[in-house]
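> A predicted structure for the sequence below; I have some questions about it.
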Amino acid sequence: MGINEPAARLRPRTEPSDPAETGVLIVDLAALADNWRTMARLAGGAECGAVVKADAYGLGLAPAMRALLSAGCRTFFVANVVEGEAARAVANDATIYVLDGVVPGAAPRLVAADLIPALGSLGEIDEWAATGRKPKAAIHFDTGMNRFGIPISEAAQAAERARHIAPTLVMSHFVSSQMRDAPGNARQIEAFLDARARFADIPASMANSSAVFLPQRPHFDLVRPGYALFGGNPTPYAECPVRPVARLSARILSTREIEPGACVGYDALWSARRRTRIATIGVGYADGVPVGATSCAEKPAGEALVGGVRCPFIGRVSMDYVVLDVSEAPREAAQRGEWVELLGDGICIEEAASRAGTIGYEILTRLGARFSRRYLGA
């Protein structure tokens, strides 16, 4: 099935062939490729890369990279050397940056896999230069995050020491790009321009997913979206501009009816106020369902779609199970062996995260290994 086929034809049947499966994660690679094209178009004349760290935000590095390569992406960002080696195994001729930089002692593996570190200190520049033959590197400046990066005050020293390497990119990272009016955005851009002036002939990059939409358009020469590619909303102040990529379903393992006053789950956090039809699904926090989605009488939290009807989580999320109140769902959809939706068109990443008191990035990157995975549009 081609990646350009209509989205309607990519709607999968969630029923797996293996009856032992209790959770299915469907990754729509056509949507992923389309999201990259959307971000590339918004980047104007800048190149559009892709951040594929954390196993492509939990959705699978190899299939995600293949879809992105087929869409036209040629520059990738990962977190560490091990991720970089895995990415290199997928793409022999892609440009792959390692955001960790040069961890002490890791330089030989970076060189062997033809990876480009993002150097965040003067010491890293020196260590990387010592590998010889003016190796390629990104120069990473700290403009306000105070996490990684060379301080702007050391930009002149960085430029001097960088004469012994071959910089291919000058970069920084926003603190609050998802907030269009955050005053720090303008300050960071100004600081970055100051540092970049010392590397005038080197391509520059500052924009993550959300920064692509900032009014200042800090696209420079390369944008590096991540979260938006995988269906996360980079513009929380507006409608999501990208398509959902992950669809998560779980199987109902048991159903029953309980009487008023009956408790559900560990520590009896929830008790029935009426006769209630309940269903237990085969996923839990071991699969990445946040404990924060736990519901008690005072705080409803997580929800699932059962036959198109929203059904709340009840009681504590446990390691392997979540219990739903399916009293309002169609009976034929709330039977043992049927499937419910946890992520998809009806429940987006941001909503699932908000209900659990977390962020969409965590929802995606914690999706567990026990889910059977289907890749569509490959």
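Thanks, I have it.
> only C-alpha atoms for contact and neighbour calcs from this point on.
OK.
> Hmm, Ser177 is touching Ala211, no?
Yes. The pair Ser177 / Ala211 is scored as a contact, 5.0 Å apart, by CA atoms under 8 Å.
> Looking at the two, which is more packed in?
Ala211 (26 against 21; other CA atoms under 10 Å).
> residues touching the more buried one, list them.
By CA atoms under 8 Å, 6 or more residues apart in numbering, the residues touching Ala211 are Phe174, Ser177, Gln178, Arg217, Pro218, His219.
> Same question for Arg366.
Arg366 makes contact with Gly58, Asp287, Gly288, Val289 under the criterion CA under 8 Å, 6+ apart.
> For it, give its distance to Ile258.
Look at Arg366 and Ile258: by CA to CA, to the nearest Å, they are 32 Å apart.
> which of the contacts of Arg366 tops the neighbour count?
Neighbour counts for the contacts of Arg366 peak at Val289, which has 27 neighbours (criterion: other CA under 10 Å).
> mind checking which helix or strand it is in?
For Val289, there is no enclosing helix or strand under DSSP states H and E.
> you'd agree it is up against Val283?
Yes. The pair Val289 / Val283 is scored as a contact, 7.2 Å apart, by CA under 8 Å.
> List the buried residues for stretch 261-281?
For stretch 261-281, the neighbour count (16 or more other CA atoms under 10 Å) marks 263-265, 269-272, 276-281 as buried.
> Contacts for it, please.
Residues outside stretch 261-281 that contact it (CA under 8 Å, 6+ apart): 22, 250-260, 295-297, 314-318, 321-327, 334-335.
> before we move on, the earlier item: now flag whichever of the contacts of Ala211 is closest to Asp194.
Pro218 (13.9 Å; CA to CA).
> ok, and the closest non-adjacent residue to the closest one?
In this structure, Pro218 finds its nearest non-sequential neighbour in Ala207, 6.2 Å apart by CA to CA, 6 or more residues apart in numbering.
> take the one below as the second:
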Amino acid sequence: MNEPHESTEFDADEGFGARLTIDLQMLVSNWRRMRELSSPARCAAVIKADGYGLGAEAVATSLYTAGCRDFFVATAREGAFVRQHAPEARIYVMNCILPGIEETCRVAGLVPVLASMEHVAHWTHACIANGDHPCALQVDTGMNRLGLTIQEAMTLADDVTRPSGFSPVLVMSHLACADEPDHPLNDQQLSAFKAIAEAFDGIEASLANSAGTMLGGDYLFDLTRPGISLFGGAVGDHVRPLTEPVVTAEARIITIREAFRGETVSYGGTMTLRRDSRIAVCSIGYADGYMRSLSGTGVTLRGHHPVGGHGFACGQPLPILGRVTMDMTAFDITDLPEGSLRAGDFIELFGANVPLDDVAATAGTIGYELLTLLGQRYRRHYLPVRTGN
């Protein structure tokens, strides 16, 4: 994707300084891989945060067409949007902030995930008033984030006076440390959730996220909930080739300039050139989710990790020079043959040549954050799912 002089005409890219190439075939292949790992459980897809930053419409449509019939989103608004592209799917809303979303859930056919006794009481009242509607029940088994306590869930399971309007179709919990397979909290949570699932006999159960799915065995229950693995992100100690990259991010070169040894680059003058240099200034910055912590220099919070990020073009890594700014980043192209890049060409930020999780590690974060920070200033180009796949 980094052939020199790919395009200096702005045509379809006009107005965009950066682009995302999103391989929907690879997305579907990743889901199918996770479905294999989930068997005999069904495999859902977590596509919150605008499909992990890649566009919920394209992501939902591709996965639904491939056979996915269970989706998880964060908000009712996200769920209502996904419903337009997954008409027969079951769509769970995990951040079920009640009251206020009952009507949206009913109209769009969404399943709210109830995560407190207050949620349960409110939803039960709404069902008594307006008729039964499916819900899910979240139980906290060690995350201390959302969910009924284990005791509350056990009491509710044994409550023979529980109104018929309260009819969960799924009971779920969330693993806190599944990305560390040997962490003792995994077994503790599994043991607790087994008891919960038995108490709610006849109702489907779900515990495993991406990392939990890779733990396999007893962690799978009836339904798995992979998210980041669908998009090619690494999951703790589980690394590729379990799943493959889905997205390539590239920034367009605004200009190429020459600078001399001893001069400085970008804000703060934190980068002093040690040689005469050629610099490609690209239309990308932290307003696009290309984090300031990737800067080549001048990031005090990075502490003892002085080396910043890099891009890639013409077969070579291109170090970032100085600080990443809001809208622009400078890359060192001195080692490339002169004339191999010019204004209008693209530099890869992450993708096949610069792994997403390597960029995230350099920035001091995780692949989830890089993907979900992708803004609206990228032109999104989707590679379609091949016919017959």
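Perfect, thanks for sending it. All values derive from a computational prediction rather than experimental measurement.
> Got a TM-score for the pair?
Overlay of the two chains. TM-score (TM-score structural alignment, normalised by the length of structure 1): 0.93; 368 aligned residues with a CA RMSD of 1.9 Å.
> circling back to that earlier point, list the ones among the contacts of Ala211 of structure 1 that structure 2 also has?
Retained in structure 2 (both residues aligned by TM-score structural alignment, their matches' CA atoms under 8 Å) from the contacts of Ala211 of structure 1: Phe174, Ser177, Gln178, Pro218, His219.
> Against Ala31 of structure 1, how distant is the residue nearest the centre of structure 1?
For structure 1, the residue nearest the mean C-alpha position is Tyr57 (3.6 Å; CA atoms, centre = their mean). According to CA to CA, Tyr57 of structure 1 and Ala31 of structure 1 sit 15 Å apart.
> buried residues in stretch 116-132 of structure 1?
116-122, 124-129.
> correction: stretch 140-155 of structure 1
Across stretch 140-155 of structure 1, burial judged by 16+ other CA under 10 Å covers His140, Phe141, Asp142, Thr143, Gly144, Phe148, Gly149, Ile150, Pro151, Ile152, Ala155.
> circling back: can you tell me which of the contacts of Arg366 of structure 1 lies nearest to Gly101 of structure 1?
The closest of the contacts of Arg366 of structure 1, once distances to Gly101 of structure 1 are taken by CA to CA, is Gly58, at 21.9 Å.
> can you pull the contacts of the closest one?
Contacts were defined as CA under 8 Å, 6+ apart; by that measure Gly58 of structure 1 touches Leu364, Thr365, Arg366, Leu367.
> same check, this time on Gly233 of structure 2
With CA under 8 Å, 6+ apart, Gly233 of structure 2 has these contacts: Thr243, Glu244, Pro245, Leu356, Asp357, Gly367, Tyr368.
> Just list the residues touching the fourth one, thanks.
In this structure, Leu356 of structure 2 makes contact with Gly233, Pro245, Phe350, Gly367, Leu370, judged by CA under 8 Å, 6+ apart.
> Quick check: the farthest pair among the residues you listed?
Pairwise distances across the contacts of Leu356 of structure 2 (CA to CA) peak at 13.5 Å, for the pair Pro245 and Leu370.
> any idea how far Ile125 of structure 1 lies from Ala20 of structure 1?
52 Å.
> do the same with Gly288 of structure 1
Distance from Gly288 of structure 1 to Ala20 of structure 1, by CA to CA: 19 Å.
> just to revisit the earlier point, for the buried residues of stretch 261-281 of structure 1, give me TSV that also has secondary structure and distance to Ala64 of structure 1.
Shown next, in TSV, are the buried residues of stretch 261-281 of structure 1 (DSSP: H, G, I helix; E, B strand; the rest coil; distance: CA to CA, whole Å):
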residue	secondary structure	distance to Ala64 of structure 1
Cys263	strand	43
Val264	strand	39
Gly265	coil	37
Leu269	coil	40
Trp270	strand	40
Ser271	strand	43
Ala272	coil	44
Thr276	strand	42
Arg277	strand	40
Ile278	strand	37
Ala279	strand	34
Thr280	strand	32
Ile281	strand	28
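> Pull out the buried residues from the contacts of Ala211 of structure 1.
Phe174, Ser177, Gln178, Pro218, His219.
> what's the closest of the residues you listed to Ala8 of structure 1?
Gln178 (30.4 Å).
> List the residues that contact the closest residue to the closest one other than its chain neighbours.
Distances taken as CA to CA, 6+ apart place Ser210 nearest to Gln178 of structure 1, at 5.1 Å, with adjacent residues excluded. Residues counted as contacts of Ser210 of structure 1 (CA under 8 Å, 6+ apart) are Ser177, Gln178, Pro225, Ala228, Pro234, Thr235.
> Which strand or helix spans the last one?
Thr235 of structure 1 is part of no helix or strand when elements are defined by DSSP H and E.
> Run a quick check on it versus Phe213, I expect a contact.
Yes. Counting by CA under 8 Å, Phe213 is a contact partner of Thr235 of structure 1 at 7.5 Å.
> re the thing from before, which members of the buried residues of stretch 116-132 of structure 1 are the farthest-apart pair?
Among these, Ile116 and Leu122 lie farthest apart (CA to CA), at 16.2 Å.
> how about the helices in the stretch 101-250 of structure 2?
With helices called from DSSP state H, counting those that start in this stretch, the stretch 101-250 of structure 2 shows them at 102-108, 117-130, 150-158, 184-199, 210-215.
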